[in-house]
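Student: Kindly return the folded structure for what I paste below:
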Amino acid sequence: MRKLWVILFLLIFLLSLPTFGASALEKIKKAGILKVGSDVAYAPFEFMEGDKPVGFDIDIANEIAKALGVRLQVINTSFDGIIAALKAKKFDMIISAMTITEERKKEISFSIPYYDSGQIIVIRNDNKDIKSEKDLKGKIVGVQLGTTGEISAKKLKDQVGIKEIRSYETIPEAFMDLELGRLDAVINDLPVSLYYSKNNPKLKCVGKPFTKEQYGIAVRKEDTDLLRKINEILVNLKKTGKYKEIYKKWFGTEPID
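Tutor: Reported below is the predicted structural model:
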C-alpha cells in the first residue's frame, strides 16, 4: 500500500512539472493568451481608437483567438523591428498588413494569404504633374521604413530617377509631410492609401497599383502547429462568411473571390 502511495505521489509530481517540449499552440492555450505583434498605425488594418486597437487585422486576430479559446493581447511594435521581435519571442504571431515576400520567408513562415494588395502613389490634390510612376523623376518621395513601399521606391529610384526617398517610422508621418508640402508623393499600400485619401480631401491616389502583393500572418519557423491552426481558422472564416463580414465592415465592399 505504501508503494502505491509513493507511485501516486511521483506521478502527481511529474505531471506538475513544466512541459519543456510543449508546442507553441499548447503554450498559448495553457497561458490563455494569444500575443500578437502589430504596428498599430496603419488604418484601416490596425489603429488606435482611444486606448483600444481596432481595424481589419485586429478583427481577424480576435477571431483566431476566439477559435483557440483564448483572449487576444495586441503588442504595438514598430514595423521596422517587428520580425526581430517575433523571433525574440516577444509575441506569438504578427498580423500587421505584412506582404509575403521571398526575403521575409527566409526568416519567418507565413500563413495562406488573407488579403490582396499593391503599391500606389499618393499626392496632394493640387498636384497636376504626377500621374504615374514615371512622373516621379526628380521628386521627393515618402515611404514607411521596412515596408514593400520602401522597396518599391528604391527600385523606382533607379528606374525613373527619384531625387530622394524619405523613410518614416509610421505612414501617418509620411502623409502629414506630404500634406505640408515637404514631399511630392508617398508610395504605400493601396487600401491604406485609399482610406487616408478618402478621409483627407487634400490628398488623392493617382494611377493604378504598380505591384501585386498579398498579406500573410507570420509565425516563427519552428511553430508549425500554430501555423497549421491559423490556416485552418482562416479557411473556416471564409467558409462561414465571417471573413466577408469583417471585410465589408472595414472596406465598404465585398472581397473579390
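Student: going forward, measure contacts between C-alpha atoms and count neighbours the same way
Tutor: Will do.
Student: Tell me how far K229 lies from I112.
Tutor: Distance from K229 to I112, counting by CA to CA, to the nearest Å: 11 Å.
Student: Between these two, which is the more surrounded one?
Tutor: I112 (19 against 16; other CA atoms under 10 Å).
Student: who touches the more buried one in this structure?
Tutor: G216, I217, N231, L234 (CA atoms under 8 Å, 6 or more residues apart in numbering).
Student: Here is the second sequence; please produce its structure so I can put it next to the first one:
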Amino acid sequence: MKSQFTRRGFLTTAGALAVGAPLVARPAFAQEAGTDLLADIKKRGFLRVGTFSIPPETWIDIGTGEWKGIAADFTKAVGKEIGVEVDPVVLVHSALAPALDSGRIDVISGLYKTAERQKVMAYGSKPFWYGIDVLLTRSQDGIENVQGLKDKVIGTVRGSAQEIEAQELQKRYGVADIRKYDSADPMLMDLKAGRLDAAVWWGYTFDYAAAQNPDYDFKVVEYLAPEYLGSETLPANYYVYSKNGTESLIKAFDDAIDAIKARGEDKEIMARYGLTNPSYLTGKF
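Tutor: Down below sits the predicted model:
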C-alpha cells in the first residue's frame, strides 16, 4: 500500500482514505463557549476542514496526496484570504457532525442546510455554490419518472440531504424501501448489480462522472426540484461550524466568500470541473 504525507508531514494511507479516517492526527478538544476559534486557528497557522470523498466536489489524489475538487479550491481560497493553511480531514457524512462537536475539525466544507443540522451546528450566511440532486437508474431500466418508484427499492447516503429527498419520494410515490449507505460507491455498485432499483445522488457528481466515462451505465430519471427539501431554490452548500466560539470565524468565511465571488474566482473554480451551468452559482432551477 502506497503511503503519502500531508504537507505538514503526517502519515496517511490509501486505506485510511477508504474508511474515512482523518488525514492528520492531532489532539482535538471541543470548543468552549467564550473562546475565539478564529484566533486559535491563526495562532496555530492552519485550519482543520472536515470533508468527504465525492468527485468533483471533494477528493484526495492518491498519487500526490493533494486535496482536490470544488470544495477544496473554494476552501483554499478562503484560507488564503484569512492567511492560514488548510488541512483536510476525510470522513463519512455521518461522522462530520460528531467531529465538529468534539473539536476534531474546525469547519465542514459544504453541507446543505436542514432543520435537523441547524439544531446542532451553525451555518454561515453565504452559500458558496448550489447542488442539483438526481434520481438515477441503470441505463436499461424501465423507470421513466418518479411516479414509477412505487414498490421499488432506492438507495441514498446516510446522513446526507439526499436521505431527506429519498424519504420524501417514499411518502409521495410509494417507495417500498430505502437502503442507506455510508458512502456513494457501494450504493452505486448495488444499483449496477440490480440490488437497488434507483438511487438519489448528487447531480454534479453524475455530470462529472458521465463526462469522464462515455459508457457510463446509469441514466438520470429526474433532476430533483428543490421542493423535495422544502426550498424554492436549489440546495445551497454552506460552510458549517460549531455553535460555540465561532462568530468571528463565520464572519471571516462570509467576508472571504464575498471577495472570491467579487473577483469572479467562483466561476473559475466551477469551470475547472466542467460545471458551467449558471444554476450552480445562482441556485435557480
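Student: helix/strand/coil for the aligned residue in structure 2 for T253 of structure 1?
Tutor: Aligned counterpart of T253 of structure 1 in structure 2: T276 (TM-score structural alignment). Put simply, T276 of structure 2 is coil when judged by DSSP: H, G, I helix; E, B strand; the rest coil.
Student: Could you pull up the residues touching T276 of structure 2?
Tutor: Contact analysis of T276 of structure 2 by CA under 8 Å, 6+ apart lists K267, M270.
Student: re earlier: could you identify which of the contacts of I112 of structure 1 has the most neighbours?
Tutor: I217 (26 neighbours).
Student: and it, what is it in contact with?
Tutor: M93, I94, I95, S96, M98, F110, S111, I112, P113, Y114.
Student: What is the neighbour count of the alignment partner in structure 2 of the last one?
Tutor: Residue mapping for Y114 of structure 1 onto structure 2 gives F128, with TM-score structural alignment as the criterion. Residue crowding around F128 of structure 2 was assessed by other CA under 10 Å; the count is 25.
Student: ok, now W250 of structure 1?
Tutor: 17.
Student: Also K239 of structure 1?
Tutor: Residues near K239 of structure 1, counting by other CA under 10 Å: 11.
Student: can you tell me how far Y123 of structure 2 sits from A256 of structure 2?
Tutor: 15 Å.
Student: And for G45 of structure 2?
Tutor: Computed as CA to CA, the G45 of structure 2 to A256 of structure 2 distance reads 17 Å.
Student: Per the alignment, name the residue of structure 1 opposite S183 of structure 2.
Tutor: Match for S183 of structure 2 (TM-score structural alignment): T170.
Student: any idea how far that match is from A31 of structure 1?
Tutor: Taken as CA to CA, the span from T170 of structure 1 to A31 of structure 1 is 31 Å.
Student: Then K106 of structure 1?
Tutor: For K106 of structure 1, the distance to A31 of structure 1 - CA to CA - is 29 Å.
Student: Which stretch of structure 2 lines up against the lengthiest helix in structure 1?
Tutor: Longest helix in structure 1 by number of residues (criterion: DSSP state H): helix 224-240. Counting by TM-score structural alignment, helix 224-240 of structure 1 pairs with residues 247-263 of structure 2.
Student: quick one: buried residues of the matching stretch?
Tutor: Of the residues in stretch 247-263 of structure 2, E247, L249, I250, A252, F253, D254, D255, A256, I257, A259, I260 count as buried by neighbour count, 16 or more other CA atoms under 10 Å.
Student: what does stretch 71-87 of structure 2 give?
Tutor: 71-79, 81-82, 84-87.
Student: Strands - which of those land there?
Tutor: E85, V86, D87 (DSSP state E).
Student: if I pick the first one, what's in contact with it?
Tutor: Looking back up the chat, that one is E85 of structure 2. Applying CA under 8 Å, 6+ apart, the residues near E85 of structure 2 are G45, F46, L47, K76, G79.
Student: Over to M187 of structure 2?
Tutor: Going by CA under 8 Å, 6+ apart, the list of residues near M187 of structure 2 reads G155, T156, V157, Y181, A199.
Student: All the strands of structure 1, in order from the start?
Tutor: Under DSSP E, structure 1 gives strands at 33-38, 47-49, 52-54, 71-76, 93-94, 109-110, 115-117, 119-124, 140-144, 164-168, 185-189, 203-206, 213-215, 218-219.
Student: In TSV, list the ones you listed along with distance to E102 of structure 1.
Tutor: What follows is the strands of structure 1, written out as TSV (distance: least, CA to CA, whole Å):
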stretch	distance to E102 of structure 1
strand 33-38	20
strand 47-49	27
strand 52-54	29
strand 71-76	25
strand 93-94	17
strand 109-110	10
strand 115-117	16
strand 119-124	17
strand 140-144	19
strand 164-168	22
strand 185-189	18
strand 203-206	28
strand 213-215	12
strand 218-219	13
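Student: wait, which of these is closest to K248 of structure 1?
Tutor: Judged by CA to CA, the one of the strands of structure 1 that comes nearest to K248 of structure 1 is strand 115-117, at 12.8 Å.
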